[in-house]
Each structure stands twice: as structure tokens, then as C-alpha cells.
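Engineer: Could you work out the structure for the sequence below:
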Amino acid sequence: MSRRSIGIIMNGVTGRMGYRQHLIRSILAIREQGGFELPDGTRLWPEPLLVGRDEQRVRAIADRHGIDRWTTSLPEALAEPDMQVYFDAQLTHVREKALLAAIDAGKHVYTEKPVADSLDGALRLARAARDAGITHGVVQDKLFLPGLLKLRRLIEGDFFGRILSVRLEFGYWVFEGDWQPAQRPSWNYRTADGGGIVLDMFPHWRYLLEHLIAPVESIYSHAVTNIPRRWDEQGSEYAATADDSAFAILELAGGVTAQVSASWATRVNREELLELHVDGVRGSAVAGLRNCRIQERAMTPRPVWNPDVPSPHRFLEQWAEVPDNTEFDNGFKAEWEMFLRAAYLGEPFPYDLVDGAKGVQLAQIALESGRTGRRLPVPALEV
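Structural biologist: Okay, here's the model as predicted:
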């Protein structure tokens, strides 16, 4: 069986997500399985070139994983003719410039979110990619998680009938950093560095709602900084200027209402860090990262509100698990294979930079809604 190579410039692999999810669990995992099969039966083999600002760190990663090619110069990497794809997992505020340089160099581009720190910047990227005729994509990993794939199966099988509402809950307690190290990098909590839970997470909620349920038509939101002082990776105290909690009501097409609660200042009292509760006329489902539970119309209990006596119901026990029925791959890896196949074949990718711009748009409108205290429309994007 023949093998074809595709070169990938990976910028930002010294960061947490770039290293763990994209390098180790995606690209190196694809190499460990011998590449993946193309429609004609050949196997596509990724060849990474690592890029990082810190020479010592990027060299150490390359040595640790037996990767021959690395550099601290993005222009040098973009000049390599055998590198067809550019991937970006850098800090948000430097991403747009690097992506524009890659598009100008004729590379296909694949990027983490948010794609830019402003809607103007996100649209600039989408237009540049369209005009260059390249394949372009945005990481939308949560669509490929087992729990959400099971939810998609239910939706496509018309399990719900008419969908009425969606409730999305996400979050956990991120330690302040003084007496226990924080689980997230300190830049997440500085507005100047592109931090904030709205800019970070609302692009996720946008693609989940649109690709699973219906497009967002309006939003009313409230964002707050609950923890104003934090300690960084060196143990130094700093002012947390970015929002760490956000709550929103969204109107979706077709009359569906969505509630969103997202916080890095909440303690978990649910089965998974992310849960999506969907109610429909014929049934309901609660999907997390791994699992999905359902309750059909015919099996719905008949509770009666009576605060004076203990409830006889054990509500959580009245839901049934959706079976796996298949083997689920790592969500990041699955989307990587999907994107690399599209880039190699010169095909469009469904989750493209226009989709990425929609995520930035929703985040910006959510922040504006919070500042003004108004429900605001989410208009269609003109690219």
C-alpha cells in the first residue's frame, strides 16, 4: 500500500493544548497508527515541523518525540516548499498575523479558536482564505466527542420531535494559584492577552448550538469577573481583568430557547464538566463529554410538587444510557484526519474560517449585551 506525506507547520506546540491534544494525541497518534487511509486506498502520513518562540522548549519537545524539524522562525517555516499546512495554537492576540502570513504563503490553514480577537480580524482571515483558494478550517473538537456524537445520532433520528429548549452547563473551579497551582494559564484571565471565558468558550457554544440544534438569532448575556486577584505561573500576584463567568439566554431559529451557564468559579455537581440538556416534545437527553442519557415520552414520570413530604422519585435513576454502538476516537484526532484529508484533496472543509468568524461574532455580541444590559440580535455574517 502506497503512502503520501503531508507537511504540517505546527505553531504553538509549547502550550498546553498545542502540545497535549494537537501534537501528542493527534498528529503523533496518527503517525503511530501508520497514517490514515485516503479514498483511493493510499495512506496519508503527517510530517510535522514545530515552531515556537522559546528555542529551548521547542527543541526539547522535538527531541523527546523524535521530530527532526523545528525552528523559532515562522518565516523560515513558511518558506519550506514541502510544508502544505499551517496550524496555529498560539495566544489569541498573535494568531491573526500568523494566519495571514500562512495564507499569503499559499498554505492551507487550520487553527484553534478564537480565530482572532476581533470580528474584523476574523472576517479579514475568512476573506483572505477565500481569495487564496486554500482549504481552511477551525478546531471544533466538541462536535467529535462521544457524548455529543450520541446526541447528534438522536437528533438525526428524530428522537426529540420538535425541540423546545436547550440548557448548556459548563465549568469548574480554577484555583487562584496562591495555595494550589491554577489548572489554566494566567493569560486566560487578562483581557489584554485575549483572555476571558466569553471569548474562549462562546465560540464553542456557537458551533455546538448551530451544528446540532439551530442557528443563534439573538442573545442576552451577563459576564463577570468573580475572582479579581490571581497568581501566575511564577507565583506572582496579578489583577484578573477578564471575565471568568458568563450566563446567557439565546434565541435559536425555530423558536428554540437556549440557556448557557459557563464559569471557572464554580464547583462541579454534575456528572461531567460540560452537559447539554435538550428537551423535546417526544423526549429529552442530557449529553456530556462521554455519555448521553435519555428519557422518552412514554417513560416520563409524573411528579407532583409537594414540599411538605419527601419525593418518592429518584429522578436521576429514571434515565437510560445511550449505548456506544461504535468505537469513538479522540475528538481532536478525528477532526485532524478530516481536515488533512480535505487539504490533501483540495476540498472545502465544513468547519471553516467563516464558521470561526461566527464564533468571534457571538462572543463580541455577548460582551456588548452584558455591557448594555440589552438583548441583541445576532445577524447573518457577510463575508
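Engineer: use CA for all of it now, contacts and neighbours both
Structural biologist: Fine.
Engineer: Stretch 341-353: which residues count as buried?
Structural biologist: Across stretch 341-353, burial judged by 16 or more other CA atoms under 10 Å covers 341-344, 349, 351-353.
Engineer: Quick one: those as JSON lines, columns for distance to Met299 too.
Structural biologist: Below are the buried residues of stretch 341-353 laid out as JSON lines (distance: CA to CA, whole Å):
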{"residue": "Arg341", "distance to Met299": "43"}
{"residue": "Ala342", "distance to Met299": "43"}
{"residue": "Ala343", "distance to Met299": "46"}
{"residue": "Tyr344", "distance to Met299": "48"}
{"residue": "Phe349", "distance to Met299": "40"}
{"residue": "Tyr351", "distance to Met299": "37"}
{"residue": "Asp352", "distance to Met299": "40"}
{"residue": "Leu353", "distance to Met299": "43"}
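Engineer: Here is the second sequence; please produce its structure so I can put it next to the first one:
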Amino acid sequence: MATHPIGIIMNGVTGRMGTNQHLIRSILAIREQGGVALPNGETLMPDPVLVGRNEAKLEALASKYGLNRIETDLEQALADECNVIYFDAQTTSRRAAAIKQAISAGKHIYCEKPTATSLDEALELAELANKAGVKNGVVQDKLFLPGLLKLKRLIDSHFFGDIYSVKLDFGYWVFEGDWQEGQRPSWNYREEDGGGIIVDMFAHWRYVIDNLFGEIQSLSCLGATHIRKRVDEDGQPYKATADDAAYAIFELENGIVVQANSSWVTRVDRDDLLTIHVDGKYGSAVAGLRDCKIQHRVMTPRPTWNPDIPNPIAFQELWQQVPDNEPYENGFKAQWELFLKHVHTDSPFPWDLLEGAKGTQLSDLGLQAWRERKWVGVPKLAATVPAKHI
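Structural biologist: Have a look, this model is predicted:
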């Protein structure tokens, strides 16, 4: 059967996420497995060209992984007809301009989120892609995590009955950079460079909530910059101007209440860096990145408040693990394979640039709710409607 090469422009691939999740664990992993198998027995084989501003970094990356295509001039990469997909993992402030170039060149678009620094621009990208007739997608990797796939299985099987509430807890301590190097780039903590945990994480919470629990109707949010001085990659102190924690409540159209805490200033005493606790009429579940545990109502203990005696119930021992039942791929790789099939065979791919714009909308609204100290509504979005929603 035939093997079809599919050229992919990978811009920003020298960054942490671009290198590890998208190049090594997705595109290279797909190549190593022999490509993406199609229903007709044929195969798609990704052919990446690594694009960036630092030629030395590109050469080192290509040499390490046996690749032979690099380019520092995006226009040159876009001019090559062999390249049919443009992928962007640059910093957010650079993304929209490059995507517009790629749309003008007739390339299909796949990109990290947020797709743009403002809702107007995010909607503009969706509109331009639709008008140009290019296929487009946005990375929504957490939907493909084993823990969330198990949680989705529970929801689809009606394990919970009516769902009442969700507690989403994410975060860990990011070192300040003085006595230990920080685990995240310093721009994340500068508002002027597009940093902030609301901008970074609310795009994730939007697609997680929308796809698992229901559409968001309104929200309240309190952000904070708890650590105001940090040290950058060069050992230079700088003022942190972006929020490093956010405490939000989302009210869904179906009545479910979602509490979401996001923090880079918290020490972990949870099962995972992300946990999603769901309470329903017939049972509860707690999902992490890989695992998911449940407690049915017939297994629910009967606690009584009495602070004068030691607690007699070992609460955590009364939960059951949801079995794997199937192998799980890397979430980034799984979505890459779906997008490649979408481009080649027109198979469904619902996570487009409009879905990405919804993430930017939620970030903007979270910042507005914090700034104005009030509940704000979440209007419906459409790519054909001017972005005068906030």
C-alpha cells in the first residue's frame, strides 16, 4: 500500500513544549511507528521542517534526531509546496502574525494555545481560515490524558447520575530562580510578554469543562501575583507583573458548579499535579493525569463531625481505581494523528480555531472578573460575528 509524505512546518520547535511534546513524543514517535495508518491500508508519513530564529539550535535538534530540513526564514518554508501543514508552538505574542502568513499561503493550520493575545485576533484567525478554506485545529491535549479519558467513560456510562459540582485543582511550586532554577520560562511571569496563569490555563479549563461537563454560563475569578520578584534564566532579578495564581468559579448552563484553582505557588499534597473531583447523585470520582478513582453511593461512608476524637474513617482507602482497559497514547501524539487524518481524509476534527478562540475568551473574561470584582457572563461565540462581546 502507498505511503503519503505530508510536509509539516514546525515553528517554535526549539522551545520546551515544541521539542518534547510535539517533535519528540508526537511527530518523531509517529515516524518511528511507521506513520499514521489510514482506513484504506495506506499510510501518512510526517515530513517535518524545523523553523525558528536560532539556526544553531535548529541544526543541533535536527542532527540529534536524524532530520535534514531546517529553515530560519518562514516565508521560504511557506513557499515550499511540499509543506501542507503549518504548526505553531511559538510564544503567544508571535503566533497570530505567523498563522496569518500561513493561511495566506494556503497551509492547513495546527497550533498551540492560546491562539492569540486577544479575543478579536483569535476570532479573526478563525474567520480567515474559514474564508481561505484551510483546515485548522488547536491543541487540546488534556482531553486525551488517560485520567480524563477514564472520567469521560464514567460520564458517558451515566455513573454519576446528575452531576452537582466539580473541583478542579491544578498547580505546583515554581522556584523563584534565586536558590533553585525555575521550571518555567521567565516570560510566564511578565504580563507585558503575555505571561500569567489565567492566560495560560483558562484556555485549558475552557475545553475541559466544555467537553466533559457543559457550556460555561458565567464566572467569577480572583487572580493574584503572590511572588513579585523572580530571577530569570540569565540570573538577573526581575519584577513579576503577571498573575501566578487564580481562584475561579464557573457556573454552567446545566447548573453544575465548577471550582477551579490554578497556582504556580502551591506545594502539592494531591494525587497528581492536576486533579478533577466530580460529585454526583450516584457517585463521585477523582481524576488525575493518568489515574481515576471512584466511590459509588453504596460505598460512601457515614462521617459524623466530632473534633474531640481521632477520625475513625480511612477515607482514601474507600475509593476504587478505574482500570485502564486499553492502552493510552501520549495525548499530544493522539491528537496529532487525528489532525493528520483530518487533513488527508477529511475525517472529523472538532477542535478548530473557533474552539481555540473560546479559550482566549475565557481568559479575557477571567481577567475582567478579577479587575472589576464581579460575576461576568460568557456570551456565545461565532467566527463570523465581530468580537464585541466583552
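Engineer: Would you give the TM-score for this superposition?
Structural biologist: Here the TM-score for the pair of chains, by TM-score structural alignment, normalised by the length of the first structure, is 0.99; 383 aligned residues with a CA RMSD of 0.7 Å.
Engineer: follow-up on the earlier one: in helices, which of the buried residues of stretch 341-353 of the first structure fall?
Structural biologist: Mapping those onto helices (DSSP state H) picks out 341-344, 353.
Engineer: now the helices for the second structure?
Structural biologist: 16-17, 29-32, 55-64, 74-79, 92-104, 119-132, 146-156, 197-212, 331-345, 353-372.
Engineer: Could you single out the nearest of the buried residues of stretch 341-353 of the first structure to Ile163 of the first structure?
Structural biologist: The shortest gap between Ile163 of the first structure and any of those belongs to Tyr351, at 23.8 Å (CA to CA).
Engineer: Go ahead and confirm the closest one touches Asp141.
Structural biologist: No - when contacts are counted by CA atoms under 8 Å, Tyr351 of the first structure is not listed as touching Asp141 (10.4 Å).
Engineer: Turn the helices of the second structure into JSON lines, columns for distance to Leu44 of the second structure.
Structural biologist: Output for the helices of the second structure, formatted as JSON lines (distance: least, CA to CA, whole Å):
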{"stretch": "helix 16-17", "distance to Leu44 of the second structure": "23"}
{"stretch": "helix 29-32", "distance to Leu44 of the second structure": "9"}
{"stretch": "helix 55-64", "distance to Leu44 of the second structure": "21"}
{"stretch": "helix 74-79", "distance to Leu44 of the second structure": "20"}
{"stretch": "helix 92-104", "distance to Leu44 of the second structure": "22"}
{"stretch": "helix 119-132", "distance to Leu44 of the second structure": "23"}
{"stretch": "helix 146-156", "distance to Leu44 of the second structure": "25"}
{"stretch": "helix 197-212", "distance to Leu44 of the second structure": "28"}
{"stretch": "helix 331-345", "distance to Leu44 of the second structure": "8"}
{"stretch": "helix 353-372", "distance to Leu44 of the second structure": "23"}
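Engineer: Which of those helices has the highest mean neighbour count?
Structural biologist: helix 353-372 (a mean of 24; mean count of other CA atoms under 10 Å).
Engineer: what's the burial count for Asp279 of the first structure?
Structural biologist: Applying other CA atoms under 10 Å, we find 21 residues neighbouring Asp279 of the first structure.
Engineer: Next, find the distance separating it from Ala265 of the first structure.
Structural biologist: 27 Å (CA to CA, to the nearest Å).
Engineer: what does Gly15 of the first structure give?
Structural biologist: Taking CA to CA, one finds Gly15 of the first structure at 23 Å from Ala265 of the first structure.
Engineer: Comparing the two, which shows the higher neighbour count?
Structural biologist: Ala265 (17 against 14).
Engineer: Number of residues surrounding the residue lying closest to that one once chain neighbours are set aside?
Structural biologist: Sequence neighbours aside, Trp173 is the residue nearest to Ala265 of the first structure in space, at 4.8 Å (criterion: CA to CA, 6 or more residues apart in numbering). Trp173 of the first structure has 13 neighbours, counted by other CA under 10 Å.
Engineer: I'd guessed Trp173 of the first structure sits against Leu273; true?
Structural biologist: No - Trp173 of the first structure lies out of contact with Leu273 (CA under 8 Å); the separation is 10.4 Å.
Engineer: ok so, going back, how about the residue nearest to Ala265 of the first structure, what's its match in the second structure?
Structural biologist: Trp173 of the first structure maps onto Trp173 in the second structure when the alignment is built from TM-score structural alignment.
Engineer: what sits against its match?
Structural biologist: Counting by CA atoms under 8 Å, 6 or more residues apart in numbering, Trp173 of the second structure touches 263-268.
Engineer: out of the helices of the second structure, nearest to Leu289 of the second structure?
Structural biologist: Ranking the helices of the second structure by proximity to Leu289 of the second structure (CA to CA) places helix 146-156 first, at 4.9 Å.
Engineer: Mean distance of that closest one to its aligned residues in the first structure, please.
Structural biologist: Aligned to the first structure and superposed, helix 146-156 of the second structure gives a mean residue distance of 0.3 Å (mean CA distance after the TM-score superposition for the first structure).
Engineer: Quick check: which helices or strands does that helix pack against?
Structural biologist: Applying 3 or more CA pairs under 8 Å, 6 or more residues apart in numbering; DSSP states H and E, one finds that helix 146-156 of the second structure makes contact with strand 283-287, strand 292-296.
Engineer: If we use 6 Å, what do you get?
Structural biologist: Contacting helix 146-156 of the second structure under the criterion 3 or more CA pairs under 6 Å, 6 or more residues apart in numbering; DSSP states H and E is no other helix or strand.
Engineer: Outside of that helix itself, list whatever touches it.
Structural biologist: 287-292 (CA atoms under 6 Å, 6 or more residues apart in numbering).
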